[in-house]
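Student: Structure, please.
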Amino acid sequence: MTKIRSTTVCAVLHNGKIAIGADGQATMGNTVAKSNVKKIRKLQGGKVVIGFAGSTADAFSLMERFEEKLNAHGGNFKRAAIELAKDWRTDRFLRKLEAMMIAASQDEILVISGTGDVLEPDNQIAAIGSGSMYAQSAATALKKHAPHLTAEEMVRESLNIAADICIYTNHNLIIETLD
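Tutor: Here you go, the predicted model:
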């Protein structure tokens, strides 16, 4: 079976605004399978936005579970993330899912993984996926040296830099913002 690789997702909280974006590329082996996959979704009537990397089907399963957790916990963002991570780590079905997720609410960003991690990133910048280190490095530099940029501009430029370097990342970007 050909391993599916894809994506770079980046989120930045800057000047009270959150932007999260992802490229649109999905690859199978060394072939681009699709160039316009939507890896960013708004939940809870636009109060929460998530981005995912990894297997698309697995990511959709996790997104549905996260939304269920948000509903079960009255929209409590952090509690829902912790409960999802617990289930992801211990549930026999979920444990096999190959994806990661960045979730953002109005004032915080979390990285959620299948190892049970719920991480609040340093510098209010998070990145996951194959080009994550390029995007995170770029976002960190932009936040430090170009604070006049908006969170959305920082995410866009960071993803473009990642797309210039990472063969599994393209320039078809989708970016969502929260105020």
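
Student: From here on, just use CA atoms for contacts and neighbour counts.
Tutor: Will do.

Student: any chance you could map the helices in this structure?
Tutor: Applying DSSP state H to the chain gives helices spanning 56-72, 77-90, 132-145, 151-165.

Student: And those helices: which comes nearest Gln124?
Tutor: Nearest of these to Gln124, taken as Cα to Cα: helix 132-145 at 9.2 Å.

Student: circling back: please identify which of the helices of the chain is closest to Ala99.
Tutor: Evaluated over those, closeness to Ala99 peaks at helix 56-72, with 5.7 Å, by Cα to Cα.

Student: to compare against the first, here's another:
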Amino acid sequence: MEKIRATTIVAVKKGNKVAIAGDGQVTFGDTVFKSKAKKIKKIKEYNVLTGFAGGAADAFALFEKFEDHLEAYKGNLKKAAVELAKEWRNDKALRVLDAMLIVANKENILVLSGNGDIIEPDEEVAAIGSGGSYAYAAAKALLTHTEMDVDKIAEEAMKIASSICIYTNSNISVEKI
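Tutor: Prediction:
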């Protein structure tokens, strides 16, 4: 069975601003299945941004669980991430989910995986997905060498990734807090 794949998500933090951007492409084998998917989300009550790479249904299940933990811990991003990672790693049904998440607020960017990883990058940039390494490199360069605002850096990084990665398109969504 062909695997539905593709996505690029990048998060950029600068001062007390953070932005997350994602492309809209979903491929099935060598066919573009959808070009305008929305893979990022703003959780307004807690000023948190999220994005996913991997299986959409899996990611939505994880989003829901993350939001539950965020509510239980009154918006504490790190605590909610730790609790989601523990649940994701220990629950037999969740353990097989094929997705990664980036969650961010004005203080932190975290990458979460089904292996129990919670990675807080050293830099103010994180990226996941098929074109993640391209978006990461572009965002890091733009953050270091320009005065652009975070939302523009995230968007430009995605444009660069989409020009290189065949699984990333230029239908870009951006959220900022």
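
Student: Any idea what the TM-score comes out to?
Tutor: The TM-score (TM-score structural alignment, normalised by the length of structure 2) is 0.97; 177 aligned residues with a Cα RMSD of 0.9 Å.

Student: follow-up on the earlier one: could the helices of structure 1 go into CSV alongside mean neighbour count and distance to Val37 of structure 1?
Tutor: Shown next, in CSV, are those (neighbours: other Cα atoms under 10 Å; distance: least, Cα to Cα, whole Å):
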stretch, mean neighbour count, distance to Val37 of structure 1
helix 56-72, 17, 9
helix 77-90, 20, 24
helix 132-145, 20, 17
helix 151-165, 23, 15
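
Student: How about residues contacting stretch 160-171 of structure 1?
Tutor: Stretch 160-171 of structure 1 is contacted by residues 5-8, 23-27, 35, 130-132, 134-135, 138, 159 when judged by Cα atoms under 8 Å, 6 or more residues apart in numbering.

Student: quick one: it aligns where in structure 2?
Tutor: Aligned using TM-score structural alignment, stretch 160-171 of structure 1 spans residues 159-170 in structure 2.

Student: Identify the residues contacting the most centrally placed residue in structure 2.
Tutor: Closest to where the C-alpha atoms of structure 2 average out (Cα atoms, centre = their mean) is Gly51, at 3.1 Å. Residues in contact with Gly51 of structure 2 (Cα under 8 Å, 6+ apart) are 9, 20-22, 39-41, 101-103.

Student: related to what we said a few turns ago, among the helices of structure 1, which is nearest Leu178 of structure 1?
Tutor: Of all those, helix 151-165 sits nearest to Leu178 of structure 1, with 9.8 Å by Cα to Cα.

Student: Centre of the chain to stretch 126-140 of structure 1, how far?
Tutor: Averaging C-alpha positions (Cα atoms, centre = their mean, to the nearest Å) puts stretch 126-140 of structure 1 10 Å from its chain's average.
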